[in-house]
Every structure is written in C-alpha cells, then in structure tokens.
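**Q** the amino acid sequence is not available; the structure is as follows:
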C-alpha cells in the first residue's frame, strides 16, 4: 500500500526488458493522473533489462487499485498483470 496526499507525485517501478517487445502498460489508473514514464537499464549491456518507472500524481482521495499489464503493443492478452494499492488522503 502506497500512502500519498492529493497532488503528490509518486512512482510505480516495474522490472522490464523492453527490447523483447514487452512493455508495462497502465490499463486502469483510478484516482491518479499519469505524469510521465521512463526506463532505467540495470547496466550498460545492450538489450539488458531494467526498471520501467511510472510517475503518477494523486488526484482523488480514497483507496484505489492501479493495474498494469505486461504485453506487446500488437497483442491483446498480457503475459503478466500487476496491481498496486494506493491510499490517497486530502492535501
């Protein structure tokens, strides 16, 4: 559970290897707004995995479940799904 206040920016980090074609995609983000995304490789080797980071801003108070799916852009079925619980309080 991530505890944040309305207006606060927070990160969700997920392990990824985008060179395989698989990327984490936010599919349900109630109570938050997507600010930015980024990827940081674990090292300098080409094709190496790393961390995909989602920068989110808490927008609505309450408890929310964020859902991310790991899939290729042209496929409909994910190979993995992750959920993140957040508790957003008033600013």
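**A** Good, I have the coordinates. Model, not experiment: these values are computed from the prediction. Numbering: from 1, shown residues only.
**Q** drop to CA atoms for contacts and neighbour counts, all remaining ones
**A** Noted.
**Q** ok, so what distance separates the residue in the chain sticking out farthest from the centre from residue 22?
**A** Going by CA atoms, centre = their mean, the residue of the chain most distant from its centre is residue 45, 23.9 Å out. To residue 22, residue 45 is 18 Å away according to CA to CA, to the nearest Å.
**Q** for residue 91, same thing?
**A** Where residue 22 is concerned, residue 91 sits at a distance of 36 Å (CA to CA).
**Q** next up, a structure to set beside the first:
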C-alpha cells in the first residue's frame, strides 16, 4: 500500500516538470508543410560544418509570423576530430494565425549575395489556432542560451 501511495505521489510531482516535446524541423521534413499553433515553439536543426567557411543564414519573416527566440547555436559533432561538422539550431516561436515560408541558405558569409548558396532548406509554416498540434505556453517562451 505504501509503495502505491509513494508511486502516485512521485507521478503527481513529476507532471509539472514534464516538458512539451517541441517539433523539430530538419533535412527529413525539408519542403514539407508544418502546422503549429500560435505561440508554439519549434526548432530547426541543420547539419553544418563552419570549418569549411560555410554557415547557415536565416532571416525571420518581417511580418512577425515567426520570430527567433534567442540566437542560433552551433553544436559540434560528438566526434572529437578537427574539421568534424555538427549542427546549427534555431529556436522559433509562431505568431498569430497565418502562413509563411522559412528559408535557410548555406553559404560563405563573405561572398556576394549573387553567388548561389551551396544548399537551401525551405519549410512552409501554417499557424492555425485550431491545429491539433500541442502548443507551448507563452510563459515558456524564453531565450534558451
């Protein structure tokens, strides 16, 4: 009986600390339409290797449909090898209902804009308040690094 009560109390105490799993956009869902709710946080993770001089460039939409939370972050590969790649991550939050397109360009920052990027990733984002996607509470929208 005591074990059941202890297990129940442990489960109840753990609930407030459970985090909502944020949607992660990456190469696998590139060129797909992603549906989110207003104020929902989602993440974009793309493979990158800054030692080559290339880095991902992203500019949030000017209409405010999606905003960057904090700054982008590069995480090196777990391989402790010189020149090993890693991934660049952006944490974004959806604004009010609407649609937008997010574009990421893999290029050398010193090159002229007329030079074609080595890679492009694009995601169509639909912000829909009636979506079945779970949303992150507005109070949780804080920079993460």
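**A** Happy to help now that I have it. Bear in mind that the values here come from a model prediction, so they are computed numbers and not experimental data.
**Q** so what number do they get for TM-score?
**A** After superposition, the two chains reach a TM-score (TM-score structural alignment, normalised by the length of the first structure) of 0.85; 91 aligned residues with a CA RMSD of 1.8 Å.
**Q** that older thread, neighbour count winner among residue 91 and residue 22 of the first structure?
**A** residue 22 (17 against 11; other CA atoms under 10 Å).
**Q** show me what that one aligns to in the second structure.
**A** Residue pairing (TM-score structural alignment): residue 22 of the first structure is matched to residue 54 of the second structure.
**Q** thought that match was touching residue 107?
**A** Yes. Proximity of residue 54 of the second structure to residue 107 meets the contact threshold set by CA atoms under 8 Å, at 4.9 Å.
**Q** residues touching the one residue sitting closest to the centre of the second structure, list them.
**A** Nearest to the geometric centre of the second structure sits residue 43, at 1.1 Å (CA atoms, centre = their mean). Neighbouring residues of residue 43 of the second structure by CA atoms under 8 Å, 6 or more residues apart in numbering: 22, 23, 24, 25, 89, 90, 91, 92.
**Q** what sits against residue 54 of the first structure?
**A** Counted by CA under 8 Å, 6+ apart, residue 54 of the first structure has contacts 11, 12, 13, 34, 35, 36, 37, 38.
**Q** can we see that at 7 Å?
**A** 11, 12, 13, 36, 37, 38 (CA atoms under 7 Å, 6 or more residues apart in numbering).
**Q** again, but for residue 74 of the second structure
**A** Counting by CA under 7 Å, 6+ apart, residue 74 of the second structure has contacts 87, 88, 89.
**Q** and it, that's in a helix?
**A** No. Assigned with DSSP: H, G, I helix; E, B strand; the rest coil, residue 74 of the second structure falls outside any helix and is strand.
**Q** what do we get in the first structure for it?
**A** With TM-score structural alignment as the criterion, residue 74 of the second structure matches residue 39.
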